[in-house]
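Asks: let me see the structure of the following:
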Amino acid sequence: MDLNEAAVFVKVVQAGGFSAAARQLQLPVSTISTRVARLERRLGVTLLQRTTRRLNLTEAGQAYFDHAALGLGYMLEAEAAIDASRQEPQGRLRITAPADLGDSLLAGLIQQVQTQYPAIAMELVLTERYVDLVAEGIDAAIRTGELRDSSLVAKPLGTACWALFASQHYLDQAPPLLTPQDLNQHHCLQFSPMGRDTWTFRQGDDSITIPLKNVTMANSIGIVRHMTLNGQGVALLPTYFCKPGLITGELKRILPAWQAQQDAVHLVYPRQRFMPPKLRAFIDIAQRELGAWFSHEQDAFPIK
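Replies: Down below sits the predicted model:
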């Protein structure tokens, strides 16, 4: 099948003749006539009845035109849509991230994307499981820790550092907390995926592991932070997750010289020859916005 023949035939009918079609397509009249004749031979029917004055469609020609014109119209619309998508970021963008990454962080990121590119429809998939981006139709993922799939493109965003936090209300009525060993006298709030029995801290080349005695555990980091804000104990939390509370003074960083686990944070997406503008726009914004959250400077919060 030669689609050029069908396209020329449709143009001849729409233009009302071979000469008019030739002018519109900027082709010789002989080329137009040859392609229509070749189409008729391939189909084994007469599509056009030619006279010196006018051009008439046969019954078969009318049926072929109706279907061919519709199909070519859809193809032109498809190419126009692709061309538009190359120019302006638009369409649905599906992003996945860990459920514990933080509401304010992700909400702010989505707001930035949709403010700058209102034609992008964002869909955020929060989950703790590993997501196969290609199989599940996900455009990009924010991932912490060691990367498992080397076939993905990975853009480093920074480091998620875990540290101790408590509310001023809790600190006012609790025993002094000057060294990691003092945690034995405090109620500890633990995000259970981080472990259930101990906390390990590092200061330069030194490290210490503290057994958890009086502890409350939850598998939701949001619940752990709320309990911390409520003055229910000392929690090990990521510094980026506590940034709003630190700014308002609701949370205090404890033992700032000691740090716990550190996780690399990456933005990953499948390799592709032609990157959609919507994904390029998201990557640029995510690198800027999330890079600020996960930079080392964000982790240097003193006790207030």
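Asks: all contacts plus neighbour counts: C-alpha atoms, from now on.
Replies: Noted.
Asks: flag every buried residue along the one helix or strand residue 290 maps to.
Replies: Element membership for residue 290, per DSSP states H and E: helix 277-293. For helix 277-293, a neighbour-count test (16 or more other Cα atoms under 10 Å) marks 277-279, 281-283, 285-287, 289-291, 293 as buried.
Asks: structure for this one too, so we can compare:
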Amino acid sequence: MTELDSIPVFVKVAQMGSFTQAARVLGMPNTTVSAKVAQLERSLGITLMQRTTRKLHLTEAGQTYLERCVRALAELEAAESEITSNNGEIRGVLRITSSVDIGHSLLPRLVDRFLDSNPSAEVDLIVTNRMVDLVGEGVDVAIRAGRLKDSSLIAKKFMDSQFGLYASKSYLKEHGTPTIKTLEKFPFIKFTPFKNEPVEIANGSQKMMINLKGPVQVDDLGAVRAMALLGRGIAILPDFVAETDVDNSDLIQVVPEWVMTSGFFSLVYPPQRFVSPKVRAFIDSAE
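Replies: Predicted coordinates for the structure are as follows:
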């Protein structure tokens, strides 16, 4: 008979990639965590993890078991949340992941809105450019840009976005305000993905290509924004990154009728028989 209380311990060790870190999070002695995983392996009669002095690796059987356990625990949590939230109050920890650019701009606003509506809830944010395994790492929901690559996940589109051209007041005071005809004469802060090819911008049905020239090239949108605020050139930024600076008049959109092709963002979550109330509440607050 499998020791059921060992399963959450195994899942946490697998997600953290470390017995020590899992023990710290669970508030258990390291020896207890190790003993519970060993006990689970004995009861199953299989090796779930390969341990070395430096790293911990799941076996193929361990990976399969982990995915099933994560789903089962999510179902139990959803059932518990549904029962305990009958009074309409959302409780528990919501784990959300996003890229660094989204995590520094859009995500805080979404979380703030969610917590305003659900003051008893807690949030654990994983902000990384690594593609997080939602099931394997026990993450409830991800914010992803563009089309979903993993078709096994559920994606719900919640926001459109587009890139615009932005510059600081100091930059425009020194260099003047560009028109669409003079735009290419102005230095740009080049975002690395756009560095080698002309960029297409559009004004309704009108389209044109512009060449980006300038002394600064950056591979991070947050740094592009920072350089624009310092007056180092015109920046091509998503509207959600520039929004607060525009509202504060720190950045001004130039040739505002011309924008890059729009994109969209989705809330992505693992397939479950029942979507937990906290995930549903986050989706509702984001829309």
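Asks: one step back: who does the helix holding residue 290 of structure 1 touch, helix- and strand-wise?
Replies: Helices and strands touching helix 277-293 of structure 1, as assessed by 3 or more Cα pairs under 8 Å, 6 or more residues apart in numbering; DSSP states H and E, comprise helix 59-87, strand 91-97, helix 103-116, strand 152-167, strand 262-270.
Asks: ranges for the strands of the stretch 101-250 of structure 2?
Replies: Under the criterion DSSP state E, counting those that start in this stretch, the stretch 101-250 of structure 2 contains strands at 121-127, 141-145, 154-161, 163-168, 188-191, 199-203, 206-210, 216-218, 234-238.
Asks: and of these, who's closest to residue 8 of structure 2?
Replies: Nearest to residue 8 of structure 2 among those is strand 121-127 (17.7 Å), distances taken as Cα to Cα.
Asks: now that closest one, how far from the chain's geometric center?
Replies: In this view, strand 121-127 of structure 2 has its centroid 11 Å away from the chain centroid, taken as Cα atoms, centre = their mean, to the nearest Å.
Asks: how big's the offset between it and structure 1?
Replies: Mean deviation of strand 121-127 of structure 2 from its aligned counterpart in structure 1 after superposition (mean Cα distance after the TM-score superposition for structure 1): 1.3 Å.
Asks: show residues contacting that strand.
Replies: Strand 121-127 of structure 2 is contacted from outside by 90-100, 103, 111, 115, 278, using Cα atoms under 8 Å, 6 or more residues apart in numbering.
Asks: how about a cut-off of 10 Å?
Replies: 89-104, 107-108, 111, 114-115, 132, 139-140, 142, 278 (Cα atoms under 10 Å, 6 or more residues apart in numbering).
Asks: what comes up buried for that strand?
Replies: Within strand 121-127 of structure 2, the residues that count as buried by 16+ other Cα under 10 Å are 121, 122, 125, 126, 127.
Asks: and the residues you listed as CSV, adding distance to residue 232 of structure 2?
Replies: Formatted as CSV, the buried residues of strand 121-127 of structure 2 follow (distance: Cα to Cα, whole Å):
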residue, distance to residue 232 of structure 2
121, 42
122, 40
125, 32
126, 31
127, 27
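Asks: quick one on the thing from earlier: highest average neighbour count across the strands of the stretch 101-250 of structure 2?
Replies: By mean neighbour count, with neighbours taken as mean count of other Cα atoms under 10 Å, strand 234-238 ranks first of the strands of the stretch 101-250 of structure 2 at a mean of 26.
Asks: I'm done for today, thanks for sticking with me.
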